[in-house]
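>>> 3D model of this:
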Amino acid sequence: MLGNLGLLAGLALLIFMALRGANIFIASLVCALVVAVTNGLLIPKTLLEFYPFGPLGAFTFAGKFFLLFLCGAIFGKAMATSQAAKSIALAITNSLGVKRTLLVGMLVCALLTYGGVVVFVVVFTMYPLGITLMREANLPKRLWAAATSVGAGTFTMTALPGTPSIHNVISASSLGTDLFAGGWIGIFAALIMVGLGMWYVERGWRLARANGEGFVENTQDKRMEQLIGDPADAPPWYLAMVPMIVVLGVIMLPRLLLAMGDWSGSDSLLARSLVFSQTQPIIWPSMALILGSLTCVVLFPSMRRKVGQVFGQGAEDSIMPLLNTAAVIGFGGVVTQTAGFGQFAQWILSADLPPLLSVFASASVVSAIVGSSSGGLQIFMQSLAPHYLEMGVQPEILHRIAAIASGGLDSLPHCGAVIATFMIMGLTHREAYKDMFVVTVAIPVVACLAAIALLMMLGMG
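I've put the predicted structure just below:
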């Protein structure tokens, strides 16, 4: 009884400290100690094994995925510094106009994140541009936050096949699948997320206009708007797209070549490269991201003058997102050592549920506990996924359903991405979390359940 109360207390404290802006390293360590003490775990083992270096240890995760975070951050920095990301945003804005402000925000964020640009870079890039759009359209900031989150934090993150997102890579590296696993399921779920998400925010805008609610500027907006710079300095949009095309092309080309013919009997360099691309779900997308970064250097003169500085800043920018994710996984690594987690795992695995509904429930709950979709997915893959494979769930289907499920209940109020987005935009949970909850929690949950229902109707679940 005390152990279960300790688990709840540790989770409640983690949520409270996150909402109060506490450092995630301190918060995760304190909460891990609360869980350890109330569950009778040895403190030395907790601090020196379960939290840092166990199968779900913080630094076990950080070591495994360091290369991907590093290359992703460098690519994001290159796209931002060369102003390629801004050029794409401006081109879409000019094409669709102010009346389509919400669609502009969603499309730009979706395009950039699917192309490999890190979510936080996308938010920083889009918000200064969004201020002008919101002012002209008299759009409430809470709806801009929701629309950009639809693009950056839902379907491109977990559902669409081929993306070099950390969620796609975690599933592929854990299950031996590739980045395109369960692709048609992901596309089905993505269409639901986009359709319902945009319907909700557009409806919200109509209601806001009817109620006289509009854009309210604050001092932070003026500072952020200064980051836009001169639009004339940005490269042409068609050149700005090339680095992202390179990233996606490197990832997708091996898949296309393998689909076009049988390479198993060949020992050529191309055949070995194709095999390598399919067996290295961390290294291959990392190589694609670095090639995208080098493409920025070749195409944009501003990059060539400071390539060392930009790559160095990108490397530095990768550390905090990596360690923040690792910290919540370290907390989860302690939680998984408790009897309460074992009882939960046993209960969910033995519950009279179809296997895919069980996958949805377990991945969702774990992601909710740590407030991180990538952290929750990694914990799920290490602790529960093998049992579902034993039940007969196909690895490709497990890959996609677990990834989509992890992107639902992760976005509770203590989610780091939610907190960071509100901080950048100068919003509070009271002002904006209702809309954020609908588009990043409720709608992804509906999309995942709809995908599972479709698979069950087809006899695949």
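>>> alpha carbons only for contacts and neighbour counts from here, please
Noted.
>>> hang on, isn't residue 331 packed against residue 29?
Yes. Residue 331 lies in contact with residue 29 (Cα atoms under 8 Å); the separation is 6.9 Å.
>>> Which one's more surrounded, the two?
Comparing residue 331 with residue 29 by other Cα atoms under 10 Å, the one with more neighbours is residue 331, at 32 against 20.
>>> Next, the buried residues of the helix or strand hosting that one.
Using DSSP states H and E, residue 331 sits in helix 307-335. Using 16 or more other Cα atoms under 10 Å as the test for burial, helix 307-335 gives 307, 310-311, 314-315, 317-318, 321-335.
>>> Give me the distance from it to the chain's centre.
Computed by Cα atoms, centre = their mean, to the nearest Å, the chain-centroid distance of helix 307-335 equals 14 Å.
>>> which other helices and strands contact it?
helix 24-38, helix 58-81, helix 355-370, helix 373-383 (3 or more Cα pairs under 8 Å, 6 or more residues apart in numbering; DSSP states H and E).
>>> ok, 7 Å please
helix 24-38, helix 58-81, helix 373-383 (3 or more Cα pairs under 7 Å, 6 or more residues apart in numbering; DSSP states H and E).
>>> what about the residue lying farthest from the centre of the chain, distance to residue 271?
Using Cα atoms, centre = their mean, the residue of the chain lying farthest from its centre is residue 265. It sits 37.8 Å away. Note on residue 265: its distance to residue 271, by Cα to Cα, to the nearest Å, is 9 Å.
>>> Now show me the structure for the sequence below, then we'll compare the two:
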Amino acid sequence: MREVRTVGLLGILLALALLMGLSYRGWSVLLVAPAAAMLAAALSGEPLLAHWTQTFMGGASRFVAQWFPLFLLGGLFGKLMDDSGSIASIARFLTGRLGTRRAMLSVVIASTVVTYGGVSVFVAFFVLVPMAQELFRAADIPRRLMPATICLGAFTYTMSALPGSPSINNAIPMPYFGTTPFAAPGLGIIAAIVTLAFGMWWLNRAEAAARRAGEGFGGGSAAAPALDERIREHATATGDFDPAEIRLGGQSEGGPPTVLAILPLVVVIVMNFLMSLVVLLRLDFSYLAGEAWGGTSIGALAGIWSVALALAAGSLTLVLLNSRRLESLRVSMDSGANSSVLPVMTVGSLVGFGAVVAALPAFGAVRDAVLSIQGGPLISLTVSMNTLAAMTGSASGGMAIALDALGETYMRLAGEQGIAPSLLHRVSTISAGTLDALPHNGTVLTVLQVSRLTHRESYFDMIMTVKVSTILALVVVLILGSAFGSF
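Sure, this is the predicted structure:
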């Protein structure tokens, strides 16, 4: 029995290595994930076809069925924001007000505003990179700092810490813990402040060091190239927008006035708040307990419904305000909808891989090892999220795998030890967004390619603003959450 379990553990490790290695080389996760899952099942002596069609597809289909509405509406909203010129208008307004003296802060704030309002980071990159280039050239700041600056605002606290964020990463824990996007708002705001403060400190320090060394903007162009297929595969495993759709449709040259550009973002945030914390809680959804609706409850669905309604309201607002600017409305809406398909299927495949691994006999040893980590459920949850996000190179994929396998266990432990589900939610989202930004991460690769920079030039500063800053924020949240609970 011990030998069988040892071989099974070896199979899980080999499957993870295969998944990481081939994904890093740009192989499609749609192919790699089931192949890796079958390898793990084969080495465990488990039936392959049954695990593929029943376990793998069962896990993948559950994820797609649950999250496709948010991927769909998120892709639609982001594409309409881009094609209407709204993102460009907001970025121009903020950078114009703050000017070249605060060039990096301008880019961080612009990145924060559009992504917290619901725009995918992959859509935002294609607008923010050229604008950052103009500001950095005018301020004579090294262009190698552009990716770290953009990602600080777009790829950290707006993704995982700020309460109410409509990002898929902030949404995934909701059905497992019965929470809303506004879980642990105080802790989330503190985490965002820590991340922003450290990130800006590092960027200012790097700028000062460059000026002392006589380093200026440098040459090169940040014009966005066509993304190759390998980068596309990386991007769709980590985000909610297929970059191949970004060039379809037609972007408005002028863009709306700033107030009209920001209004859809405000609609998303306000609608999300009202649906999550006011409206849905006051309605009778007792019928959801019936077999026809899967025997669920409004607690498990309120967060998903709130984000979906918010993104739908934001998209409708965009169409109404920009009917003349959206010259190819059908093409824009079609490409926005199409942009969601490959990402949701890719992340779903990662979840299917996790479902097979969790069903193997040897996984019991992995589960026991994770749960036995000293420090209690919060530390154990942190380690599992960081590990899986790092291995998959995807915050959403790693989080979904971990919660699909251990979500019920963590809820049981939390109930036994008096830990609020909202605290589990916030720790999960921040933890998954720390070590996911490894060199093979799709977001990292995309922003570097769009910026026409290399890992050697820019990745170290990205480590400091994306990874070190969020790790510090996570430590603060763990300390405060352990001492005072969720708030």
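>>> quick one on the thing from earlier: which of the helices and strands packed on helix 307-335 of structure 1 is buried the deepest?
Mean neighbour count (mean count of other Cα atoms under 10 Å) peaks for helix 373-383 among those, with a mean of 26.
>>> Which stretch of structure 2 lines up against it?
Counting by TM-score structural alignment, helix 373-383 of structure 1 falls onto residues 395-405 of structure 2.
>>> now swap in stretch 176-191 of structure 1 and tell me
On structure 2, the counterpart of stretch 176-191 of structure 1 by TM-score structural alignment is residues 178-193.
>>> average gap between the helix holding residue 331 of structure 1 and structure 2?
Mean deviation of helix 307-335 of structure 1 relative to structure 2 after superposition (mean Cα distance after the TM-score superposition for structure 1): 2.0 Å.
>>> Show me how far the helix or strand just after that helix is from its chain's centre.
Next in sequence after helix 307-335 of structure 1, counting helices and strands by DSSP H and E, comes helix 339-350. In terms of Cα atoms, centre = their mean, the centre of helix 339-350 of structure 1 is set 27 Å apart from its chain centre.
>>> Comparing helix 339-350 of structure 1 with structure 2, how large is the average distance?
Mean for helix 339-350 of structure 1 is 2.3 Å (mean Cα distance after the TM-score superposition for structure 1).
>>> Give the other helices and strands that that helix contacts.
Helix 339-350 of structure 1 sits against helix 355-370, with contacts defined as 3+ Cα pairs under 7 Å, 6+ apart.
>>> Disregarding residues adjacent in the polypeptide, which is nearest to the residue nearest to the spatial centre of structure 1?
By Cα atoms, centre = their mean, the mean C-alpha position of structure 1 lies nearest to residue 157, the distance being 4.5 Å. Once flanking residues are discounted, residue 157 of structure 1 sits nearest to residue 165: 6.0 Å by Cα to Cα, 6 or more residues apart in numbering.
>>> what's around the residue mapped onto that neighbour from structure 2, how many residues?
Residue correspondence to structure 2 (TM-score structural alignment): residue 165 of structure 1 is matched to residue 167. The tally of other residues near residue 167 of structure 2 (other Cα under 10 Å) stands at 26.
>>> Repeat that for residue 185 of structure 1.
When neighbours are counted by other Cα under 10 Å, residue 185 of structure 1 registers 23.
>>> List the contacts of it.
residue 451 (Cα atoms under 7 Å, 6 or more residues apart in numbering).
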